[in-house]
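*Asks:* just to be clear, the model below is a prediction. Sequence and coordinates:
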Amino acid sequence: MKLKTDLPLPFAAAMLCLMALPAAAGDEVANAPATSQDDENATLVRLIHELDALSPLIYEAEGKSLVDKRVRLNYGWLRRDIALVKGGIEWHLNTPSTEPRNVEPLKGDYRY
């Protein structure tokens, strides 16, 4: 697979990781309709665990990278971008949804 070369390196690297997530989660999960908010949240929690599982692989790849390569992957940026994605998911899970308030209906008729 070839990425567009004009993408910033951290974005391109993060996209590579994110493209692998549906395969890691299983195709049946990616195509299954959500039946409740709890189902979605459970899947998002699993996604957070998948993102956490990437960390050792990133450190392993960084340890095996050649220091004299002309173009190197910035592993710090990759870890930061994955942390941003994870943080966004955690924020979504931990932020209470805003329930609609009971609003008094408008009269609509302003004549005396």
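*Replies:* Great, that's in hand. Numbering: from 1, shown residues only.

*Asks:* CA only for contacts and neighbour counts going forward, please
*Replies:* Noted.

*Asks:* quick one: buried residues of the helix or strand hosting residue 58?
*Replies:* Assigned by DSSP states H and E, residue 58 falls within helix 37-64. Using 16 or more other C-alpha atoms under 10 Å as the test for burial, helix 37-64 gives 41, 43, 44, 45, 47, 48, 50, 51, 62.

*Asks:* next one for the comparison:
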Amino acid sequence: MRLKIAAVGFLTIVYLFPAYAVTDRERLALQRLHSELTSIQEIIKAAEQNSNDQGRYLVDYDQLKGDMGQIQQGIEDILNSRRREPRSLPPIEGDYR
């Protein structure tokens, strides 16, 4: 009987272990993505400062920064929460001309 309980316990741990590893990898990837988005926001600020108001194509930097901020905030929410709960999010614009 003890052997059966030990076997079930061992198989449960072995079965669940990869799930924790994936979660850790996902968390690391999201942390990296958050860091990269911070760098991208700096690039967007630089592009906005160097933009040509008389150019053929105008970029809506306010909308772009707003969408990037929403994406970054969503990632922060995931990284800071212990449980993932479904929620509705406002759509990002995606059109920056």
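*Replies:* That came in fine, so what should we check first? All of these numbers come straight from a predicted model, not from anything done at the bench.

*Asks:* TM between them?
*Replies:* The TM-score (TM-score structural alignment, normalised by the length of the second structure) is 0.59; 65 aligned residues with a C-alpha RMSD of 1.9 Å.

*Asks:* ok so, going back, what sits up against the helix or strand just after the helix holding residue 58 of the first structure?
*Replies:* Going down the chain from helix 37-64 of the first structure, the next helix or strand is helix 75-94, by DSSP H and E. Applying C-alpha atoms under 8 Å, 6 or more residues apart in numbering, the external contacts of helix 75-94 of the first structure come out as 10, 11, 13, 14, 41, 44, 48, 51, 55, 58, 59, 62.

*Asks:* farthest-apart pair in those, please.
*Replies:* Of all pairs drawn from the contacts of helix 75-94 of the first structure, the greatest distance, 31.8 Å, lies between 41 and 62 (C-alpha to C-alpha).

*Asks:* give the equivalent position in the first structure for residue 60 of the second structure.
*Replies:* Aligning on TM-score structural alignment places residue 60 of the second structure opposite residue 74 in the first structure.

*Asks:* now do the contacts for its match.
*Replies:* Contact partners of residue 74 of the first structure, counting by C-alpha under 8 Å, 6+ apart, are 9, 10.

*Asks:* can you tell me the centre-most residue of the second structure?
*Replies:* In the second structure, the residue lying closest to the centroid (C-alpha atoms, centre = their mean) is residue 75, at 3.5 Å.

*Asks:* quick check: that residue vs residue 38 of the second structure, distance?
*Replies:* According to C-alpha to C-alpha, to the nearest Å, residue 75 of the second structure stands 12 Å off from residue 38 of the second structure.
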